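Asker: just to be clear, the model below is a prediction. Sequence and coordinates:
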Amino acid sequence: MPFASDPTVTYSVGDFHVEGKQNGPARLRVSRAVYDQTSFDATYGLCDPGPPLTPWESIKSYGRRTVNKARSKRCNASSFYRGLVRWIPFIGWIRTYNIRGYLITDFIAGITVGVLNVPQGMAYALLAACPPVTGLYTSFFPIIVYFLMGTSRQCSIGTFSITSMMTSRMVLNANPYPEKLTFPNGTKYTNPEFHEIINGSAFTRGEWGAIQVGSTAALFVGIWQLILGLIGAGGMSVYFSDQLVQGFTCGAAFHVFSSQLKSVFKLPMTEFYGSFKLIKTWIQFFSLIKQTHIPTLVVGIICLVFLLIVKIGINDNKRIMRKLRVPLPAELVVVIFGTLASYEMDLENNYHVSILKKIPMGLPPATLPDFGVLPDIIGDTFSNAIVGLAITVTLGMLFASKHGYRIDPNQEFKAQGIGNIFGSFFQCFPSGASLARSAVQNDVGGKTQIVSVVQCCIVLIVLLALGKFLEPLPKPVLGAIVMVSVFHLLAQVLQLGRLWKLSLYDWSIFLVVFLGVLILDVDIGLGLGVGWAIITIMLRLQKPKIGALGRLPGTDIYRRTDVYKTAIEVPGVKIVRIDSPIYFANVAYIQGRIYQLADLNNLIAKWREEHPVKELITPASFDVAPDDQNKYAYALNLELGDSDDEDGTKGSSRYRGAPTISMEELHNTQRRVFEQEGILGEGQDQPIKHIIVDCSEICFVDVTAVGFFKRIQSECESIGVELLLACTNKPVRDALYQCGANDFIKEFQVFVTVHDAVLYAVNSHKFQKPSTHTKLSIVDGNSNGILHAYTNGLAPQSPVPRPGLEDVIESPEEEEVRSEGQNHFREKEHRL
């Protein structure tokens, strides 16, 4: 809303004036020259006035700057410390850690997340087709690295449902000791080596093979992530929009949920891979549902119901959480009671319910991954790396914006990559940021990664002392934990209805990636979604918004005539704004729209009919009726504000003797002038003599775009229409210059603002009468301000001849009115 101030006060700085008006908007008065781009740059001092560099010169310049920067660096303690802080941010932020303000909340959040991490880690390990204890390893070793190197303060690194599910495909495909072997005739039988206990180990050969595949996958996932961080690929994260991530995680959540049907119902289901995996899984589920193991299902349903009640009724209830402050650890509760019930009732022997069995105590020894499985998993490791990075960076940016700090995507890539590499030597599978645990860490009040230290301590206690007590834990309990953990991701499908009302493009991105992941596969769907997101960007740029602009009455502001009802087009001038870059894919569309808006095709056809021999008409002198000339001169009074006059009359003039004229009168006056010249027949509209392209929204152009400007300039020139550019930024001007546009677009055809271009166009209309005067004065018809355009100079103090602005539209009587208005304005400046 415009500000109001004392009507007797005028604020003035040079030629810029703001007059306060009680109970109304402030009035702006500007007195300056009409600038083309060249005169503007010369007047106000362009920083780099030379010609733009060629691509080769830019490369050499960048190389010289890089070398000089490297030479200027000195290896000393200060530079070493800065480099160390960049790689290990912990060294920087721990020095300013607020012990009193953060330590208690971080400690509480660490205990809460650690308690949640223990059951989730084991559950996601089963999801990854690895022994449950490897989930605890993955919840410990990578977190230590992220605590030192990560830049997000709320992300909880460790096991995650989607990356675990993607790991399971690699494990099941590349395990050197598969559970099932296939005869040449296609029949399958159980591999006796799969369940054989390795001497001196707590694992069977099948489990050890899964560990080897998982650790090798973690190693190369980490290598991919580290490489991406080193080459500065963090900028890629901008292509993972919220809708893309939501659609992907929602589709992947259906895969995660479906993968637990086997453990909750204890059905002899086989794993499917590739396209239509989810459809085949559900078809198989319904075909085998009669073989459901009832005791296992009962255990699973009890856990599901309890977890949902606590999650929906308590932890997600804002009114209850205001009193509790800390969410109830429902997962820990079902693990404890499930383990006790299994131990007391001997569920494995009495009811044949599957349990975890032996869990090795202590920390694992460091071992090298098995590189023999690498050819079978190398492609999947890259997609796993991309998914893990996308989710981690997206979560980090979300929490950073919420809490007012910034993360470094490249450093996040390095931190997660080195964390996975480090964990691969300790039987870990690929890790990532968990959506559920990160949300809990933020909601409980975690402020820094000190939460990770406390979390690691909880996991370490379980590994060193409590692991053997979890051996009776039923597997359907862990399956229920996984199912409930993705409920909030499944609920994201409801976003489709909201996005449909907001944006068709965003809706389509969500739908494409969601269906791609759901129907095809996780990695295929992600690639499809990224590809479609890029295509939507191309579609938006290929057919940009292009519209005609008109002046808003009482201002020097130009807006689209189809958006603002009061926007009036300047007669004889067509102003077009292009709301996108101009490049090879949209040149044809933009050219067609400009021709349509300016009706150039009809003008060209009519010109060719009337002038069989192509020629240019130069302005000639002709007589104009004095009244029309006087009216036209005052028609240029561009009002700088619509306010009630002192006598209460709307839009009346304070300058006695200064007539006002409406746009309709101006249109009629110009029509009579053109009819006198013989250009227009009676009843015809004024033809377009100038086309102004508002380039304020054009951020770049390519070589094809320069050809477009050349074509339109050539065709406009052939029919006597002048092309003007306004509001071009320096990169666009440099691109035009490098491509030779200065051969056909002259310096005086490029203007600083649309209003400058309009003044030039109006003054150069050929029905104006020549004179020896050199100053263009535009007097506000409402007496709210005066805009002086010194047409023969860059500024009043430094006159420089300007081509094309040598006509006068100010009579002696008008100059007297203008002087009176100036005196009146100066008097108001001194009222204070």
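Answerer: That came through fine. Numbers count the residues shown, from 1 in each chain.
Asker: can we go C-alpha only for contacts and neighbour counts from here?
Answerer: Noted.
Asker: quick one: contacts for the closest residue to Ile157 other than its chain neighbours?
Answerer: Leaving aside its chain neighbours, Ile157 sits nearest to Ala433 (4.4 Å; criterion: CA to CA, 6 or more residues apart in numbering). Neighbour list for Ala433: 155-160, 388, 391-392, 395 [criterion: CA atoms under 8 Å, 6 or more residues apart in numbering].
Asker: then Val758?
Answerer: With CA under 8 Å, 6+ apart, Val758 has these contacts: 570, 573, 692.
Asker: thought Val573 was touching the last one, still the case?
Answerer: The reference is to Ile692. Yes. Counting by CA atoms under 8 Å, Ile692 does reach Val573; the two are 7.3 Å apart.
Asker: tell me which residues in the stretch of helix or strand Ser383 belongs to are buried?
Answerer: Using DSSP states H and E, Ser383 falls within helix 374-403. For helix 374-403, burial by neighbour count (16 or more other CA atoms under 10 Å) applies to 374, 377, 380-400.
Asker: looking at the contacts of Val758, which is nearest Ile111?
Answerer: Ile692 (65.5 Å; CA to CA).
Asker: quick one: that closest one from Leu552, how far?
Answerer: Per CA to CA, to the nearest Å, Ile692 is found 17 Å from Leu552.
Asker: more neighbours: which of these two?
Answerer: Of the pair Ile692 and Leu552, Ile692 is the one with more neighbours under other CA atoms under 10 Å, namely 24 against 21.
Asker: the host helix or strand of the more buried one packs against which elements?
Answerer: Under the criterion of DSSP H and E, Ile692 resides in strand 690-694. For strand 690-694, the packing partners by 3 or more CA pairs under 8 Å, 6 or more residues apart in numbering; DSSP states H and E come out as strand 573-578, strand 722-726, helix 754-763.
Asker: pull the residues that contact the shortest one.
Answerer: What it means is strand 722-726. Strand 722-726 has contacts (CA under 8 Å, 6+ apart) with 689-696, 713, 716-717, 749-754, 757.
Asker: pull out the buried residues from the helix or strand hosting Pro119.
Answerer: Using DSSP H and E, Pro119 sits within helix 99-127. For helix 99-127, burial by neighbour count (16+ other CA under 10 Å) applies to 103, 105-127.
Asker: and stretch 33-46, by the same measure?
Answerer: Buried residues in stretch 33-46 (16+ other CA under 10 Å): 33-41.
Asker: list the contacts of stretch 355-363.
Answerer: Contacts for stretch 355-363 (CA under 8 Å, 6+ apart): 132-133, 137, 202, 348, 463-465, 467-468, 470-475.
Asker: give me that answer again for 10 Å
Answerer: 122, 126, 131-134, 136-137, 140-141, 201-203, 339, 342, 347-348, 426-427, 460-478 (CA atoms under 10 Å, 6 or more residues apart in numbering).
Asker: here comes the other one, which I'd like you to weigh against the first:
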Amino acid sequence: MSLHSVSTHYPYSPGRTTRAGPSWWDRRATGGSRGRGGSSLGPGNTRRGWAAARSCHFVRSPRPWRPWSHTEPRPAKRGTSLPRPRPRAGPEPPGRPLGSPQLLPRRLREAGRRAEGRGGGGPARLAAPGPGPSAGRRLGGEAWGRAGAAEPPAAAGSRAEPVLPAAAGGPVAVLEMAATAEFNSVRSVAEVPEGDDAKHVFHHRMFLEPQEEKRNLKALMVKRAKETCSCTPAKVKDCVFSFFPILQWLPKYKLKECLLGDLMSGVIVGVLLVPQSIAYSLLAGQEPIYGLYTSFFAGIIYSIFGTSRHISVGIFGALCLMVGQVVDREVQRAGYDLEAATVHAHTDTVTHVNTTVVPLNQTSQILLCDKTCYAIRVGATVTFIAGVYQVAMGFFQVGFVSVYLSDSLLSGFVTGASFTILTSQAKYLLGLDIPRSSGVGSVITTWTNIFRNIHKTNICDLITSFLCFLVLIPTKELNEHFKSRLKAPIPIELAVVVAATLASHLGKLRETYGSSIAGEIPTGFLPPRPPEWNLIPNVALDAISIAIIGFAITVSLSEMFAKKHGYTVKANQEMYAIGFCNIIPSFFHCFTTSAALAKTLVKESTGCRTQISGIVTSLLILIVLLVIAPLFYSLQKCVLAVITIVNLRGALRKFKDLPKMWHLSRVDTVIWIVTMASSALISTEIGLLVGVCFSMLCVIFRTQKPEAPLLGWVAESETYESLSAYKNLQTKPGVMVFRFEAPLYYINKECFRSTLYKQTGVNPAQVKAAKKKAAKRMLRHKEAGSGGNQTSISLELVSEPLGFHTIVIDCCAVQFLDTAGIRTLKEVCKDYKEIDVQVLLAQCNPSVRSSLIRGEFFKEGEDHLLFHSVHQAVDFALGAQEHNGTCASKN
């Protein structure tokens, strides 16, 4: 390694330059004595010392040298850092002799002593001192000096490079050995001007040594297989503890610090969850008791498998709606009326009083249950399949699927689903007895049926709905407005449910006004039952979207609150957790679950510390299931519908955020609007698919026509920025810097080519065509013997210089190249080369470099066209052009 590599690490080491010129160390290493006397390179040879310094040190920017003042501070005491000299105008100071090793930084002195003590060979060790010019290493060249070896002859017409003496204990030797020992990862080469390669003398190339090649895929797979299949007690223990996180945090549970907060948050969430579970059961097309079952099992199972301490897992409106649509479709396909019906099947006789005979199913067996029984079987089956999908995604570690669901897409989907939920609950508000619509355009169909039957509105249900809205909405607003002052939110939903149940029971609203009520809610648990395997082909496709939505919402909420409270969650373990929250409860007559934002916010704000809070919530629901559930017999369905609609306020409020979202990102706003509209007007499943496809198209469109500006140089720096975005930028004469801010692949290859031609103002194909046309015209006129003067003038006009000789393409934003991109780069370089314009590439990442090498972009000896920085490429272009001009003038 040469001396100038040290300059990138030590601010006052050789090679560092300032606005005023080389540093004190440069002159210390190359000049003579302060007053009279000679330099270390020979008596009075100060000028040659400066030439050596300029030839061997890496200059960061091509700034002109300015002389320093004679009154330059001397170094401080031994072992201390050197003060930075202030630049002053004045004549060039006389040289200084090489100082003793104590003037070097302590780190370099120690490294030099270690290198000398080892006494080994290699590039860090200089040749032994002796007579002859080959006693030391030639600085600024490629070859090392060898003792007794003849020094390579200098190129014809060039000055002989100075050779520094390699004294055994001198500071130059110490500096050389220390620099090589400390910074062996960077290799700097100064090309020797020899023959056609003389143009490279103006640029000191810096090459980075690549890492060792990675193992091939087969060896990597074998290694992974051995690591996976190996079984040790410690590994088994870690596997069990990671799969059951409760075994990690439960033994460390701090009763005094966490128990009170967990108890309070668990009770409050349970009080809110009981009425919502009953209300959301109607949304899923199930009886109220099944919503309580779902909330009970989800809380306990997630506490065992989950890694988040704060999210509340249970029923979620959008998923309940998606499950309800599948249930309605399958119930109708099985031959059940969408209204209440009961089938009494007997082995010997069939009674047809108030019954509906069910046709044969796909297995040619008679269904021995009524509509509600068949509905929960469908719901449990789709829940089981969704859970299997989620566990499979966790096993194969494909959690990356959720990255395709952006925040704007999820927000738009939830808002669109909220419209569908509101539409499905509107008939309960009015007390209308109309069938539930499903499929494409269900929102429009439902509102059409509502307006057709508006004259059948039940006045009792309408008044009850209005009174419940009048109580719930203001109280919910107060809870949100004063949440910082309230220790716990007011359980207004539970109070409304209790009051409405008492009013309905005491006023006999069903018998008197025909109000629709919840009906009988049994106590205890039904015996477990496996899913209907013959229904799996019918619901397997629907379960995919349900599984992805449930996982995406759960993981996003868990990561949000984990980041807020300073702990980490595992995305794949969250997949397992939410998957088992669907698989296990599906055997106990439950439907799909996921995390819910509203209940999670309540849980976090009321002092939740661990997953014990979820267990407390489940215990409270268990008490309701065993004791209190039958008391909700007289509860009106319109009250449950009001609770469901009021809880949609958060999703519907997203319309207020549209102006701000439009100001931040118009593309995200369009994605939100498209997803919301398709989810509301078409269907939730199709809306989700439309949103994903549209967001991907937006990404493709962004890369199809990216920004591609010309860059200018920021004065007194090595930075290049967009000329269209910033003022006061400078351009280098004859060099144009172009940046393409997207990957270069088959979609945007033509955009790259056309934008480059437009920004540079030169289309090589047109220039070549114009030259050929002018040459043919001149040939015809010569043959005709007339118009030679005009033809020569037109040819001169065509042959005018282009105004630039080099194009530097900044590839810092090009993440990857495909075959079409590599071919496009080859064609561009070839076209510009034919009109005497050189194309250089700068700041290519390792992936792009590898693609260029595999695509044979560089011919033999052309790898110098690839640079690690734009500044290096520009310096190379300017130096090469200056050298070519000098050679042309000599010729």
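Answerer: Looks like it arrived, so ask away. The shown structure was predicted, so the numbers you read here are calculated from the model rather than taken from an experiment.
Asker: buried members of the contacts of stretch 355-363 of structure 1 into PyMOL, please.
Answerer: Selection of buried members from the contacts of stretch 355-363 of structure 1 for PyMOL, criterion 16+ other CA under 10 Å:
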select buried, resi 122+126+131+132+133+134+136+137+140+141+203+339+342+347+348+426+427+460+462+463+467+470+471+472+473+474+475+476+477+478
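Asker: how many other residues sit next to Leu511 of structure 1?
Answerer: Neighbours of Leu511 of structure 1 (other CA under 10 Å): 22.
Asker: residues contacting it?
Answerer: Contacts of Leu511 of structure 1 by CA under 10 Å, 6+ apart are 243-244, 246-248, 251, 493, 495-496, 505, 517, 529.
Asker: counterpart of it over in structure 2?
Answerer: Per TM-score structural alignment, the equivalent position to Leu511 of structure 1 in structure 2 is Ile673.
Asker: counting neighbours, which bits of the one helix or strand that match maps to end up buried?
Answerer: Using DSSP H and E, Ile673 of structure 2 falls within helix 666-681. In terms of neighbour count (16+ other CA under 10 Å), helix 666-681 of structure 2 has its buried residues at 668-681.
Asker: same question for stretch 788-798 of structure 2.
Answerer: Those would be 788, 791-792, 794-795, 798, for stretch 788-798 of structure 2 by 16+ other CA under 10 Å.
Asker: now render those as JSON lines, adding secondary structure and distance to Ile421 of structure 2.
Answerer: Output for the buried residues of stretch 788-798 of structure 2, formatted as JSON lines (DSSP: H, G, I helix; E, B strand; the rest coil; distance: CA to CA, whole Å):
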{"residue": "Gly788", "secondary structure": "helix", "distance to Ile421 of structure 2": "85"}
{"residue": "Thr791", "secondary structure": "helix", "distance to Ile421 of structure 2": "80"}
{"residue": "Ser792", "secondary structure": "helix", "distance to Ile421 of structure 2": "80"}
{"residue": "Ser794", "secondary structure": "helix", "distance to Ile421 of structure 2": "75"}
{"residue": "Leu795", "secondary structure": "helix", "distance to Ile421 of structure 2": "76"}
{"residue": "Val798", "secondary structure": "helix", "distance to Ile421 of structure 2": "71"}
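Asker: taking those residues together, which two end up most distant?
Answerer: Gly788 and Val798 (15.3 Å).
Asker: circling back to that earlier point, I'd like the next helix or strand past the helix holding Ile673 of structure 2.
Answerer: Later in the chain than helix 666-681 of structure 2, the nearest helix or strand by DSSP H and E is helix 684-704.
Asker: where in structure 1 does that following helix fall?
Answerer: Going by TM-score structural alignment: helix 684-704 of structure 2 matches residues 522-542.
Asker: buried ones in the matching stretch?
Answerer: 522-526, 528-530, 532-533, 536, 541-542.
Asker: tabulate these (a markdown table), appending distance to Gly821 of structure 1.
Answerer: Shown next, in a markdown table, are the buried residues of stretch 522-542 of structure 1 (distance: CA to CA, whole Å):
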| residue | distance to Gly821 of structure 1 |
| --- | --- |
| Val522 | 72 |
| Asp523 | 72 |
| Ile524 | 71 |
| Gly525 | 69 |
| Leu526 | 67 |
| Leu528 | 66 |
| Gly529 | 63 |
| Val530 | 62 |
| Trp532 | 60 |
| Ala533 | 57 |
| Thr536 | 54 |
| Leu541 | 48 |
| Gln542 | 50 |
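Asker: out of the residues you listed, flag the one nearest to Ser777 of structure 1.
Answerer: Looking across the buried residues of stretch 522-542 of structure 1 and measuring by CA to CA, the closest to Ser777 of structure 1 is Leu541, at 40.9 Å.
Asker: how close does the closest one get to Val530 of structure 1?
Answerer: 17 Å.
Asker: swap in Phe744 of structure 1?
Answerer: 41 Å.
Asker: output the contacting helices and strands for the helix holding Pro119 of structure 1.
Answerer: Applying 3 or more CA pairs under 10 Å, 6 or more residues apart in numbering; DSSP states H and E, one finds that helix 99-127 of structure 1 makes contact with helix 132-138, strand 157-158, helix 161-174, helix 242-259, helix 330-345, helix 435-444, helix 450-461, helix 475-485.
Asker: between the ones you listed, which gets nearest to Arg86 of structure 1?
Answerer: That would be helix 450-461 among these, by CA to CA, at 18.7 Å.
Asker: alignment lookup: Pro245 of structure 2 to structure 1.
Answerer: Under the alignment (TM-score structural alignment), Pro245 of structure 2 maps onto Pro89.
Asker: what's the neighbour count on that match?
Answerer: Residues lying near Pro89 of structure 1 (other CA under 10 Å) number 18.
Asker: quick one, what contacts it?
Answerer: 82-83, 147-151, 411 are the contacts of Pro89 of structure 1 under CA under 10 Å, 6+ apart.
Asker: residues contacting the residue positioned nearest the centre of structure 1?
Answerer: Centroid-nearest residue in structure 1, with CA atoms, centre = their mean: Val238, separated by 5.7 Å. By CA under 10 Å, 6+ apart, the contact set of Val238 of structure 1 is 390, 393-394, 409.
Asker: over to Asp262 of structure 2?
Answerer: Asp262 of structure 2 neighbours (CA under 10 Å, 6+ apart): 255, 603-604, 606-617.
Asker: hmm, 7 Å instead?
Answerer: 607-610, 612-613 (CA atoms under 7 Å, 6 or more residues apart in numbering).
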